[in-house]
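S.K.: turn this into a structure:
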Amino acid sequence: MSKGTIKKVAGPLVIASGMRDANMFDVVRVSDERLIGEIIEIHGDEASIQVYEETSGLGPGEPVESMDVPLSVELGPGLLTSIYDGIQRPLDDIMKETGSNNLKRGVEVPSLKRDKKWQFVPTVKAGDSVEAGDIIGTVQETLIIEHKIMVPYGVKGTVKEIKSGEFTVEETVAVIETENGEKELTMMQKWPVRRGRPYQTKLPPVKPLITGQRVVDAFFPIAKGGVAAVPGPFGSGKTVIQHQLAKWAEADIVVYIGCGERGNEMTDVLNEFPELKDPKTGHSLMQRTVLIANTSDMPVAAREASIYTGITIAEYFRDMGYSVALMADSTSRWAEALREMSGRLEEMPGEEGYPAYLGSRLAQFYERAGHVICLGRDGREGALSAIGAVSPPGGDISEPVSQATLRIVKVFWGLDSALAYKRHFPAINWLTSYSLYVDNLGKWFDENVSDEWMSCRQGLMSLLQEEAELEEIVKMVGMDALSPIDRLKMEAARSIREDFLHQNSFHEIDTYTPLQKQFRMMKLVLAFYEQSKKALEGGASIQNLIKMPVREQIGRFKYTKAEDVEKEYQAVLDELAKEVADAAGKGAF
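M.R.: Down below sits the predicted model:
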């Protein structure tokens, strides 16, 4: 172990001398209080250390000790339902041990409980050959998730002994005979957070991550294994969207990282998630969730680690063959931590004071998402989808973090404060948002929902774009100056906005919309437009068409229960045809 002494303290940055034998990214213990830190720069025998705890009271001459291992996370049974801080310290256990609501300095508590026993069920037998990624046994971690115990990376050989029964995460459950001798395996692995976990092959993004949120699934879908950014100003609903996706997205596991968020917001998440019922199983959503809470009042350097801690845990569950959704809220606060550390290291600042490597660090994070064939001989597939919120100051997305993120991600859900003020939620702006997965996913939607899905989507998008152009005319000369067909376009677009895109996350039916129902909703709005257009050409009055009572039924269709969708859809279509015929019969006046 390399031992040195503190030479300088500058906030979370500590410079230590006598560290010639240490390596980059080694974990170190600083001072007699054994504060945890990580080496981020080395000059000769001087090491710059970012300390993940409060450094007040430290002074020159105090000891520094390198642990000769990189910052790593513990991976094994017990991760789910846990609440960790940015460096995987279990907040519940720390509170029980210290009796304090605030994190005390120098506390050392293992990330996974050492005394809890888990029921290990072997899936291999003595004499079987195994390699990295192969599953040797399972543990029922929660009521809904089976934890698969895998052979660690770099281990290959023959099973000499495999056990069955109850064990802690540190007890040996298997012995593997390798070329270099016997290797004892426990249910726990360690993995350095800054290194992506390996896989066999990355697959193209051709399956959507179904979320049940209409503006996302129909207009701006994200692929399984895709990456999305949610930039938006204060109060536009970033956190609510991430809650909705965590609850409803077709993911087996959710990893939620609260990175530098306000303490009260994080408290809401911690209180709400255990109470939220998982719609698929009826159990608590926490049964398939890992929470990483790193609030804005915690030491700033720990924010930098929290993102990597979260994605490493997510990759571990991906390697088991699960679909994982990672929510990072928000990457702007993480970038601010990078900026602070860069400033203290006296590096040359880039744009707006952010370090020059901001873009590459963001890319390293987002590129760890993907739909992959995992290690192991069974060829199982796993997916890790990353959704990062961005909080640009004043909602200005021309700032560096938003721009660097947009260069990497393929889905942009731009939140609009104007829509939020109008109480239109989700406040995703349909004119500025985009998804580059649409062409790849279109085939899946056409094959699995309806071959008209993409044409319906295009029809709705065209009406919304035409509405935006007509809005300019209306502002100048008023609605009465528009031709009847343009008035109809405006009405159809209003129906898309209010009846289709507006979704109530607190309504028990409207909070989630299956794809078939979304398709029926799109068809109804387009049917109103197409049939009214024909009636207009036949001499019908635009006033009569706008005032048709059936429009109320189209608007209320989103509250229809899933089992009644087909019957109600047909009833509304029949009523629409009848009322349009009536309006056409009355003619113009």
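S.K.: only C-alpha atoms from now on, for both contacts and neighbour counts.
M.R.: OK.
S.K.: can you map out the strands along the stretch 101-250 of the chain?
M.R.: 118-122, 129-130, 135-140, 146-150, 157-162, 165-167, 174-178, 181-185, 189-192, 201-203, 227-231 (DSSP state E, counting those that start in this stretch).
S.K.: looking at the ones you listed, which is buried most?
M.R.: strand 227-231 (a mean of 26; mean count of other Cα atoms under 10 Å).
S.K.: following up with a second sequence; could you model it the same way so I can compare the two?
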Amino acid sequence: MTNTGTISGINGPVIYLKGDPGFRMNEMVHVGEDHLVGEVIGLTDRRTIVQVYEETSGIKPGETVTSTGFPVSVTLAPGILNNIFDGIERPLSEIAKTGRAYIDRGIHVDSLDTKKLWQTHITVKKGDRLLPGAIIAEVPETPAIVHKVMIPPDVEGTVLDVVEDGSYTISDPIITLKLTDGTQKQLTMTQKWPIRVPRPTLKRYPATKPLITGQRIIDTLFPLAKGGTACIPGGFGTGKTMTQHQIAKWSDADIIIYIGCGERGNEMTQVLEEFSQLIDPRSGNPLMDRTTLIANTSNMPVAAREASLYSGLTLAEYYRDMGYHVAIMADSTSRWAEALRELSGRLEEMPAEEGFPAYLASRLSAFYERAGMMQNINGTEGSVTIIGAVSPQGGDFSEPVTQNTKRFVRCFWGLDRNLANERHFPAIHWLSSYSEYLTDLAPWYLEKVDKKFVDYRNRMVFILTQESSLMEIVKLIGGDMLPDDQKLILEIAKVIRIGFLQQNAFHKDDTCVPMEKQFKMMDLILYLYKKSRSLVSMGMPMSVLKEDPVFDKIISLKYDVPNDRLDMFDDYKKQIDNFYDSVIERNA
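M.R.: Sure, this is the predicted structure:
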């Protein structure tokens, strides 16, 4: 039965209906003559409140709102990857075919292509007993990803009939089930799932494996676990989007979901163009073969911006249920929070700090809580890793979105304006950043990389911390007044900062560095520190040590040593030994 209501008031994207027309909370509705997409967000016996995901200009009181009978949902089937959607899963490529520069109000297109034929391999047979989430077919969605068609999480039964392997659309019935209540149900490749409801799982695993990104400051100093949560806060121009691009391209996640939430139109255009041109280093195919983009620019309605994060998250959970490791790049959660603030203001709710609604923290926690390494209901294991960019106004990390985000993420990569101005990228500052996953991931590093890995990492962080303390003294009395052992710390810290933490995204060997090379670089830098400290303890002044070019050679080894020639590190150790011996001989 379709329920209808009458508009009694309009306030931007929020509309009010008289009385109780029988709608349900979070139900999807169609508003006015143009059938704009909306969602029920408030119900009383006197009025119903709907937020509209499209521009409401021209809507007037007295127009009709019609229920759909189901909540705001996304369509889940082959065709999601290598696609670009808006905040409510409308494909921009199909909308572009209308020939208009902007998205028309009330435009209705299928989320996925219902006419395309997919080569389908059926994995079940007649008589099989299927539990919720069972995989019933496999479809090569792209050259990189095999789409595993699953039965919905709320369905189970016995296979009565099944089609042969062949080409089918996402709307064609492929199996017939006899449900537990005795009824029959035909299943297609398509599922619908409410965006605000997490997909069910059997078990959440603790963090045990890192998401390897190839970025040294992340993998070595502040690692992120698969199924973990991280935030990248930073002001305009500090490199949030660039850092997310590098992680998207080089991380060992199987699938990337990039959510452009409220970003400027020109930035979003650049993202779409760049992602379309990126080549997957694993396969040599386009990176879009395992990527989905959700583009919701700042001039689009705020309600759709608020929904875009949940749409992307639901797509990620769907691929996690197939057994894939999915990484979400949310850029940025600050714009999402601003959409919450605007909607809250329209609803005349009591504002909290800086005008944000009082439920900002609970919404952020609910979003990040949907990350995790999971055992799915079909027995497979998969993960959703969330990396959210935060854009604090003026780079102020004390504002509510950054502070509340820090409460719910375990990895904090703070971007620094001064580092960005110095062209030090990634501009993640080693003193303001942290990772709570280090202890959880230590056994993996000790087993897969080297037993000394965590110790070396801690020693490097300690040197950088010492440098920070010494720089306060240098500002007061100058560097020449420091004793030689402290001058050495400043010199080694410089080698760490420039030679290890700074990375060149445009250099073929430095853009992505394997873990083995990262460890060998740490080992070599600390070996140089050990030998130099030994010389200083013998009374050698730093001025003598700096006459040798060995420090500059260690800084430039990130370019000079190819990723497939790690044997060259032995030669560098010999050069350090020769440097040590020559200094002693010259000053004997």
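S.K.: quick one on the thing from earlier: now the strands of the stretch 101-250 of structure 1 as JSON lines including distance to residue 256 of structure 1?
M.R.: Putting the strands of the stretch 101-250 of structure 1 into JSON lines (distance: least, Cα to Cα, whole Å) gives the following:
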{"stretch": "strand 118-122", "distance to residue 256 of structure 1": "25"}
{"stretch": "strand 129-130", "distance to residue 256 of structure 1": "33"}
{"stretch": "strand 135-140", "distance to residue 256 of structure 1": "22"}
{"stretch": "strand 146-150", "distance to residue 256 of structure 1": "19"}
{"stretch": "strand 157-162", "distance to residue 256 of structure 1": "35"}
{"stretch": "strand 165-167", "distance to residue 256 of structure 1": "28"}
{"stretch": "strand 174-178", "distance to residue 256 of structure 1": "32"}
{"stretch": "strand 181-185", "distance to residue 256 of structure 1": "29"}
{"stretch": "strand 189-192", "distance to residue 256 of structure 1": "19"}
{"stretch": "strand 201-203", "distance to residue 256 of structure 1": "24"}
{"stretch": "strand 227-231", "distance to residue 256 of structure 1": "15"}
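S.K.: out of the ones you listed, flag the one nearest residue 307 of structure 1.
M.R.: For these, the distance to residue 307 of structure 1 is smallest for strand 189-192, at 12.9 Å, taking Cα to Cα.
S.K.: check the mean deviation of the closest one from structure 2.
M.R.: On superposition with structure 2, the mean distance recorded for strand 189-192 of structure 1 (mean Cα distance after the TM-score superposition for structure 1) is 0.3 Å.
S.K.: do I have it right that residue 49 of structure 2 meets residue 14?
M.R.: Yes. The criterion here is Cα atoms under 8 Å, and residue 49 of structure 2 meets it with residue 14 at 7.0 Å.
S.K.: from residue 186 of structure 1, how far out is residue 404 of structure 1?
M.R.: 41 Å (Cα to Cα, to the nearest Å).
S.K.: of those two, which one has the most company?
M.R.: Set residue 404 of structure 1 next to residue 186 and count neighbours by other Cα atoms under 10 Å: residue 186 wins out with 20 against 17.
S.K.: and the more buried one, what pairs with it in structure 2?
M.R.: Matched by TM-score structural alignment, residue 186 of structure 1 corresponds to residue 188 in structure 2.
S.K.: what's the closest non-adjacent residue to that match?
M.R.: The spatial neighbour of residue 188 of structure 2 that comes closest, neighbours along the chain excluded (Cα to Cα, 6 or more residues apart in numbering), is residue 173 at 4.4 Å.
S.K.: show residues contacting stretch 538-545 of structure 2.
M.R.: Contacts to stretch 538-545 of structure 2, defined as Cα atoms under 8 Å, 6 or more residues apart in numbering, come from residues 484, 487-488, 532, 536, 583.
S.K.: contacts only, for residue 115 of structure 2.
M.R.: 169-170.
S.K.: ugh, wrong one, residue 318 of structure 2
M.R.: Residue 318 of structure 2 makes contacts with 76, 199, as judged by Cα under 8 Å, 6+ apart.
S.K.: quick one: it from residue 326 of structure 2, how far?
M.R.: Distance of residue 318 of structure 2 to residue 326 of structure 2, computed by Cα to Cα: 10 Å.
S.K.: with residue 349 of structure 2 instead?
M.R.: Residue 349 of structure 2 is 36 Å from residue 326 of structure 2, where distance means Cα to Cα.
S.K.: which of those two has more neighbours?
M.R.: residue 326 (30 against 14).
S.K.: quick check: that one touching residue 320?
M.R.: Yes. Contact criterion Cα under 8 Å: residue 326 of structure 2 and residue 320 qualify, at 6.4 Å.
S.K.: give me the common contacts of these two.
M.R.: Counting by Cα under 8 Å, 6+ apart, the residues touching both residue 326 of structure 2 and residue 320 are 382-384.
S.K.: and these, which is closest to residue 36 of structure 2?
M.R.: Minimum distance to residue 36 of structure 2 across those is 31.8 Å, recorded for residue 384 (Cα to Cα).
S.K.: which of the helices or strands spans the closest one?
M.R.: If you go by DSSP states H and E, residue 384 of structure 2 is part of strand 381-390.
S.K.: give me the contact list for that strand.
M.R.: By Cα under 8 Å, 6+ apart, strand 381-390 of structure 2 touches 225-234, 240-241, 244, 316-317, 320-334, 368, 370-376, 401-402.
S.K.: that one vs structure 1, average distance?
M.R.: So strand 381-390 of structure 2 averages 0.4 Å relative to structure 1 (mean Cα distance after the TM-score superposition for structure 1).
S.K.: mind checking how far the aligned partner of residue 236 of structure 1 in structure 2 is from residue 430 of structure 2?
M.R.: Residue 236 of structure 1 maps onto residue 238 in structure 2, with residues paired by TM-score structural alignment. Here residue 238 of structure 2 is placed at a distance of 15 Å from residue 430 of structure 2 (Cα to Cα).
S.K.: more crowded one of the two?
M.R.: residue 238 (26 against 20).
S.K.: how about the spatially closest residue to the more buried one that is not a sequence neighbour, what does it touch?
M.R.: With sequence-adjacent residues excluded and distances taken as Cα to Cα, 6+ apart, residue 238 of structure 2 is closest to residue 420, at 5.3 Å. By Cα under 8 Å, 6+ apart, the contact list for residue 420 of structure 2 reads 237-239, 426-427.
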